[in-house]
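Asks: this one's structure only:
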């Protein structure tokens, strides 16, 4: 039987890599730049995942979000490389999928140049056919489906040939809007119990399950 899945799309933060320390540092740098006290890890954790503009509107209220985003990004580019690490099983997984001939892409709410730099530093860039951010689709961050739809267009695949792997309910909402299956892994900011409330198509225990699960799909009657 022909393998029905030709492409796998990934979120970045919390799915492929742990970059939370860099996000914490840049959020608190931005807050102090505008005279606010630093936030706790849990306070920041509760706001991450829905794009930088929304994050800035919450963590530096009453400040021009464009100014806040500029300060955040200037700081973030100085710390992201040293404060980001691949999550367990990611390198082996994406390398295996690449060798199997699957098309791989990243759809992240980070600026695309940041994600491109990080996957270069983390030495996984050669395995990906496309990397997208909101700036590729008129700043339409997830859960808007524009990024996912553009990724499928670039990879020349149909929704029925695509699976998305993420770690948050924003990923689930995005894929529902795009009309593609979504698998989640509780390696980011939300637990499996929390993610189950949003009814993803599958919850993986870890990234190490992805390749075996896709293999089962390929042989299913």
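Replies: Thanks, I have the structure now. Note that this is a predicted model, so its numbers are computed, not measured.

Asks: can we go C-alpha only for contacts and neighbour counts from here?
Replies: OK.

Asks: show me where the protein has its strands.
Replies: Using DSSP state E, the strands of the chain run over 7-10, 17-18, 85-86, 103-107, 130-132, 162-166, 182-184, 202-203.

Asks: so how far is the last one off the chain centroid?
Replies: Right, the one you point to is strand 202-203. In this view, strand 202-203 has its centroid 16 Å away from the chain centroid, taken as C-alpha atoms, centre = their mean, to the nearest Å.

Asks: that strand - contacts with which helices or strands?
Replies: In this structure, strand 202-203 packs against strand 182-184, helix 192-196, with contacts taken as 3 or more C-alpha pairs under 8 Å, 6 or more residues apart in numbering; DSSP states H and E.

Asks: for the nearest residue to residue 188 once chain neighbours are set aside, what are its contacts?
Replies: Distance criterion C-alpha to C-alpha, 6 or more residues apart in numbering; nearest residue to residue 188, sequence neighbours excluded, is residue 14 at 3.9 Å. By C-alpha atoms under 8 Å, 6 or more residues apart in numbering, residue 14 lies in contact with 20, 87, 166-167, 187-189.

Asks: second structure follows, compare the two:
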């Protein structure tokens, strides 16, 4: 989800253009997964989750914080649905789509000051998330977040949502290529010290990043992108909640 205002020329000209198609069409796929690759092996225990719109119902706070800068600067505000459609891109790329270029830096600054003071106003874990993460940990899986938020902000947010004790690692995007590039997913898995099984997310960007990292992809319809758009990314599973994931991941011996 939104990260800091680092250089995003690549995101504006490259990654954003392929987000809806997914990483496979852009040539990032590292291998073809067999139908049996969802079954855990001793070497593969990693489950990677996106954060906003996947584990946490945080979109209202993100959108209101994003729009705050327009009001503060006296600029015409875009609609909430316009903002929602861009969530998952870096913050600067989002503003560059909706505001004159000369105001992007100031808008980013307003967001970065305002959002941390309001990110718990309405945000809460989705129903069943705490129970699902608890169950997966008890079954022996290693769990990580891979988000477009900066790592420091992501960890503060995860802590505020009460999810820190359930996750083994929280990885943000700090100056390297953002989703659908696989970098943040691969770094999360490296921190876990295991191979990955599934990437769980709510956007086509998540699906592209997971596939590019060689994982099976699990698309949740309760978040940012609607079911029809998620289907274009051809996830391995398209589900309304985490129940089907739990059903496919038995306890590890």
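Replies: Done, it's in. Note that the structure is a prediction, hence the values are computed from the model and not measured.

Asks: give me the TM-score for these two chains.
Replies: Aligned and superposed, the two chains score 0.88 in TM-score terms (TM-score structural alignment, normalised by the length of the first structure); 213 aligned residues with a C-alpha RMSD of 2.1 Å.

Asks: what do we get in the second structure for residue 167 of the first structure?
Replies: For residue 167 of the first structure, the aligned residue in the second structure is residue 202 (criterion: TM-score structural alignment).

Asks: and residue 93 of the first structure, by the same measure?
Replies: Here residue 93 of the first structure is matched to residue 132 in the second structure, going by TM-score structural alignment.

Asks: likewise residue 114 of the first structure?
Replies: So residue 114 of the first structure corresponds to residue 153, using TM-score structural alignment.

Asks: so which of the helices and strands packed on strand 202-203 of the first structure is the most surrounded?
Replies: strand 182-184 (a mean of 25; mean count of other C-alpha atoms under 10 Å).

Asks: check the fit of that strand onto the second structure and give the mean distance.
Replies: If you overlay the two and look at strand 182-184 of the first structure, the average distance to its match in the second structure is 1.0 Å (mean C-alpha distance after the TM-score superposition for the first structure).

Asks: so where in the second structure does that strand end up aligned?
Replies: On the second structure, the counterpart of strand 182-184 of the first structure by TM-score structural alignment is residues 217-219.

Asks: report how many residues lie close to the match of residue 114 of the first structure.
Replies: Residues contacting residue 153 of the second structure under the criterion other C-alpha atoms under 10 Å number 17.

Asks: check the gap between the spatially most central residue of the second structure and residue 207 of the second structure for me.
Replies: The second structure has residue 50 as the residue nearest its centroid, 3.3 Å off, counting by C-alpha atoms, centre = their mean. Taking C-alpha to C-alpha, to the nearest Å as the measure, residue 50 of the second structure falls 10 Å from residue 207 of the second structure.

Asks: any common contacting residues for these two?
Replies: The overlap between the contact sets of residue 50 of the second structure and residue 207 (C-alpha under 8 Å, 6+ apart) consists of 199-201.

Asks: which of the contacts of residue 14 of the first structure does the second structure keep?
Replies: Using both residues aligned by TM-score structural alignment, their matches' C-alpha atoms under 8 Å, the second structure keeps these contacts from the contacts of residue 14 of the first structure: 20, 166-167, 187-189.

Asks: any idea which of those residues is closest to residue 106 of the first structure?
Replies: The nearest member of those to residue 106 of the first structure, counting by C-alpha to C-alpha, is residue 166 at 10.1 Å.

Asks: wait, the closest one sits on residue 189?
Replies: No: applying C-alpha atoms under 8 Å, one finds residue 166 of the first structure not in contact with residue 189, separated by 11.0 Å.

Asks: tell me which of the two has more neighbours.
Replies: residue 166 (28 against 18).

Asks: circling back to that earlier point, export the kept ones among the contacts of residue 14 of the first structure to a markdown table and tack on distance to residue 131 of the first structure?
Replies: As requested, these are exported to a markdown table (distance: C-alpha to C-alpha, whole Å):
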| residue | distance to residue 131 of the first structure |
| --- | --- |
| 20 | 20 |
| 166 | 15 |
| 167 | 18 |
| 187 | 21 |
| 188 | 20 |
| 189 | 22 |
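
Asks: closest one to residue 52 of the first structure out of those, please.
Replies: Relative to residue 52 of the first structure, and with distances defined as C-alpha to C-alpha, the nearest of those is residue 20, at 13.5 Å.

Asks: OK, contacts around the alignment partner in the second structure of that closest one?
Replies: Aligned by TM-score structural alignment, residue 20 of the first structure pairs with residue 59 of the second structure. Residue 59 of the second structure is in contact with 52-53, 84, 123, 224, counting by C-alpha under 8 Å, 6+ apart.

Asks: of all these, which comes closest to residue 111 of the second structure?
Replies: Within those, the smallest distance to residue 111 of the second structure is 15.2 Å, found for residue 84 (C-alpha to C-alpha).

Asks: corresponding residue for that closest one in the first structure?
Replies: Using TM-score structural alignment, the partner of residue 84 of the second structure in the first structure is residue 45.

Asks: distance of its match relative to residue 73 of the first structure?
Replies: For residue 45 of the first structure, the distance to residue 73 of the first structure equals 18 Å [C-alpha to C-alpha].
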